[in-house]
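Enquirer: A predicted structure for the sequence below; I have some questions about it.
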Amino acid sequence: MSIKAYCKQLVLMVLFTLPLQAVAANNLKSVRIWAAPDSTRVVFDLSSKPKFNDFTLSKPDRLVIDLSNSKTKLNFSKIKNSSKLIKRVRVSKPPKKSTLRVVIDLKKSVKAKLFSLKPTAPYGNRLVIDLEPAVKTAKKIVHQPKTALRDIIIAIDAGHGGDDPGSIGPSGMHEKKVVLQIAKRLKSLIDKTPGMKAVMTRTGDYFVNLNRRSEIARKREADLLVSIHADAFTTPKPRGASVWVLRKGRAETEMGRWLEQKERHSELLGGAGEIIQNTDNEQYLARALIEMVSDKSLTISHTVASDVLKQMGRVTKLHKKHTESAGFAVLKSPDIPSILVETGFISNPKEERLLRSNNHQYRLANAIHKGIYQYFKKNAPSDTLIASQVTIKYKVVRGDSLSKIAQRYQVSVNSIKKANKLRSNTVRIGQNLTIPRS
């Protein structure tokens, strides 16, 4: 064969091979359903990046996904499903032969968000479908006067979950699993503390949207949000725990977004938000109030983070000896003090073994609990049970008077006199006083 003929044959082979490769069908390898209490995530595992179209149908409710140039050998009857939103997942007759049509039969009308994800170990290409009920019954929250002392509410957020494993250790341990175990231990410790109660953003192996996590904390009127994670790096050397708060710049950005959403002002300002009108002058008031809320929240976050970091340094090595700040999405709510605890480096073999240990998990949870309790013991809101149980001691300094001290602690002069068995309004420098709670 001449060189010219050989080249011609080679060109023809290339021309015929390229189209065949281009039309190789995308294989739907599996369907995974992750059910949360009020939402569901469905994940399609595919051999390559999906091209898709979707639409909904009613009577009955269905979500239809058409996957271009795709095929499957999957037995859909064997898909595990514990979702409150999904009846079943099945295939249906496609609009054309090269399309794979997948139908999700629904128990009710839903809002669906679909997006693709690139391969990240241990998963390959994925199409993700997030489902939420389409209509949520609006409930008007009526704030009744509270006469009984309340518990301090701590929202505990176990990072990742469901199809998001988080970081993966050398032996294959998933971050999502170990942080949930630590979170549950922390909840147990908080619930055993008189005057404190814990709520969790997730209680099982399912994914919760990052925005939804802070919404859960707000709905439960949490005094603090604690997000539990395990760090990782590209090399196994780094190790140690750290505690993070929201970076100031990110906090200001998020506050700006809230200011733009006038209908959400009441979520931050309670009853005050309902009486602020949408006039320019009164919106300045809203801005000032929201700035105050945000600044106070950030200040509390820093103080709690320092207390928690100090306690963690007693039970494990610290990667950062001072509180760090970053733009973590889970910390972004301007009205809820929030911290993120990195319990150690799961990518470090020694710390991965520690994080797997029940004893070490308890020690970490106990340290976080101690740090939180230490803060609230000193700074409990006045309407809480803990505030009523804590006695404030005050040493009189030059320039003090009973009226000034009473004003500082928002109590009456008579209550201070009664608590200290004083017969007059006179106090002396160096005198120790017990300040009753308001």
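Expert: Yep, that arrived. All values derive from a computational prediction rather than experimental measurement.
Enquirer: only C-alpha atoms for contact and neighbour calcs from this point on.
Expert: Fine.
Enquirer: longest single helix anywhere in this protein?
Expert: Counting by DSSP state H, the longest helix found in the chain is helix 280-312.
Enquirer: where do the helices sit along the stretch 51-200 of the chain?
Expert: Under the criterion DSSP state H, counting those that start in this stretch, helices of the stretch 51-200 of the chain are mapped to 175-191.
Enquirer: and Glu267, how many residues sit next to it?
Expert: Other residues within reach of Glu267, judged by other C-alpha atoms under 10 Å, total 16.
Enquirer: second structure for comparison follows:
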Amino acid sequence: MALALCALALGAFAIGTTEFVVMGLLPQVAGGLDVSVSTAGNLISAYALGVVVGAPLLTALATRLGRKQALLAFLGLFVLGNLATVLVPGYGAVFASRVVAGLPHGAYLGAASLVAAQLVDPTRQATAVARVLMGLTVANIVGVPAGTFLGQVFGWRAAFLVVAVLGLAAAAGVAAFVPVMAKPEGIGLRREVVALGRKQVVLGLTTAVFGFAGVFAVYSYISPMLTELAGMGDGAVPVVLALFGVGMTAGSLIVGPLADRALRPTIYGSLAALAVVLVMFRFAIEAPWSAVIMAVVLGAVGFGVTAPLQVLIMRKAGDAPTLAAASNHSAFNLANAGGAWLGGVGISAGLGYASPALIGAVLAVVGLGIALAAGAIDRDRTEDSGQAAEPAASGGAEHTDTVGAAEPVEAVAERVC
């Protein structure tokens, strides 16, 4: 069981590395492709475009496959996309390769989250999902700095060659350690689309867009914040970003068990804490020591909400959670783009480099409001139908709904052994 989760997390690690490593190699990429740095930066948008389009599209195409088959197919496309980045000449071809590499991002993470949830007892689903998604956070500590170093020493394409190898290793791990899980009977694309349109799923996705946009309003501009406001040198920026990744990992480790005990309260608490931390960040960024501390705290609080939201959306999608789980990663990428844009609006309006922190706090409060409204609607629905409200509302374990049409844990364990 642990080896299966590690294999799934390795895939997430490869995905996190390829998504962010280009940010540290923009000068090398620009020089190698003979374009400006700003034009090379569009390769980041190309990958995000692939994520937003690919999550629902590939998930829809894979509805006839078992989840293990789908995972292997997504990793195969991921490897091909990154190999294309290594091999193709010219900016236009590289741009297209980044779109292809981004296509399986959300589909893989959505399917991996579902498989992780099915491999464990319902009382540990959020923890299992957090362990898989922790691959993304560890990528920011290890994968991105290592990839940046390799790209600087051996050429920028070398970083993507290593990512392709990581993707192959993850595929081998999935093939060896993840048990075969038959596709649930009677669940096709139509039911997946219907599940995606459920009110609680839509509210969950909207919460992700606004709440996570608060994080990226700051993260997108943390480099000039550190150099212009905190007075830190350029060489200190990678160190702070690595510490931010440490905070992300710590948040994932802490929040998973909390969400298993009380899912919605964990989401409420994470978003409320995020709003407070972003306001504090606005003032802490003025001094180097406080900026470093708050960067770690922001990483822990900001990314701690990802796994609980993922589990909530999967549960509210009922027995057809695959498309909803993948679409959550599209929502996170929309948050990435939207938060960066709104933070830039504040800076362009002359409000200063600190303004994205307050803009992010407002976005987090909006996300919290949506989450609270969703909880109230869900509670009213369960009361009107005569069902018990979510135990999590009072701090108890939330077992009223579990992810998808999961096989009994004992049956899965037999195949693992």
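Expert: Happy to help now that I have it. In this text, all values refer to a predicted model and were calculated from it rather than measured experimentally.
Enquirer: TM-score for the pair, please.
Expert: Once superposed, chain against chain, the TM-score is 0.26 (TM-score structural alignment, normalised by the length of structure 2); 178 aligned residues with a C-alpha RMSD of 6.9 Å.
Enquirer: if we can go back for a sec, packing partners of the next helix-or-strand element following the longest helix of structure 1?
Expert: Beyond helix 280-312 of structure 1 on the C-terminal side, the first helix or strand identified by DSSP states H and E is strand 324-326. Other elements packing on strand 324-326 of structure 1 under the criterion 3 or more C-alpha pairs under 8 Å, 6 or more residues apart in numbering; DSSP states H and E are strand 242-246.
Enquirer: C-terminal to the strand it packs on, what's the next element?
Expert: Secondary structure here is assigned by DSSP H and E; on that basis, the next helix or strand after strand 242-246 of structure 1 toward the C-terminus is helix 248-260.
Enquirer: for the longest helix of structure 1, name the packing helices and strands.
Expert: strand 242-246, helix 248-260, helix 265-269, strand 338-345, helix 358-379.
Enquirer: reformat these as JSON lines; add distance to Ile154 of structure 1.
Expert: Formatted as JSON lines, those follow (distance: least, C-alpha to C-alpha, whole Å):
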{"stretch": "strand 242-246", "distance to Ile154 of structure 1": "16"}
{"stretch": "helix 248-260", "distance to Ile154 of structure 1": "21"}
{"stretch": "helix 265-269", "distance to Ile154 of structure 1": "18"}
{"stretch": "strand 338-345", "distance to Ile154 of structure 1": "10"}
{"stretch": "helix 358-379", "distance to Ile154 of structure 1": "9"}
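Enquirer: and those: which comes nearest Ser227 of structure 1?
Expert: strand 338-345 (4.6 Å; C-alpha to C-alpha).
Enquirer: tell me what the helix or strand following that closest one is packed against?
Expert: Going down the chain from strand 338-345 of structure 1, the next helix or strand is helix 349-356, by DSSP H and E. Counting by 3+ C-alpha pairs under 8 Å, 6+ apart, the packing neighbours recorded for helix 349-356 of structure 1 are strand 338-345, helix 358-379.
Enquirer: okay, the ones you listed, which one's buried deepest?
Expert: Per-residue neighbour counts averaged over each of these give the maximum for strand 338-345, namely a mean of 26 (mean count of other C-alpha atoms under 10 Å).
Enquirer: just checking, what packs against that strand?
Expert: Using 3+ C-alpha pairs under 8 Å, 6+ apart as the contact criterion, the neighbours of strand 338-345 of structure 1 among helices and strands are strand 224-231, strand 242-246, helix 280-312, helix 349-356.
Enquirer: related to what we said a few turns ago, of all the helices and strands packed on helix 280-312 of structure 1, which lies closest to Ser388 of structure 1?
Expert: Ranking these by distance to Ser388 of structure 1, with C-alpha to C-alpha as the measure, places helix 358-379 first at 10.2 Å.
Enquirer: so what does the following helix or strand past that closest one touch, helix or strand wise?
Expert: Sequence-wise, the next helix or strand beyond helix 358-379 of structure 1 is helix 385-389, with elements assigned using DSSP H and E. Here helix 385-389 of structure 1 is seen to pack against helix 358-379 when contacts are counted using 3+ C-alpha pairs under 8 Å, 6+ apart.
Enquirer: and the helix it packs on, what does it pack against?
Expert: helix 175-191, helix 280-312, helix 349-356, helix 385-389.
Enquirer: which one of the ones you listed lies nearest to Val243 of structure 1?
Expert: For those, the distance to Val243 of structure 1 is smallest for helix 280-312, at 6.1 Å, taking C-alpha to C-alpha.
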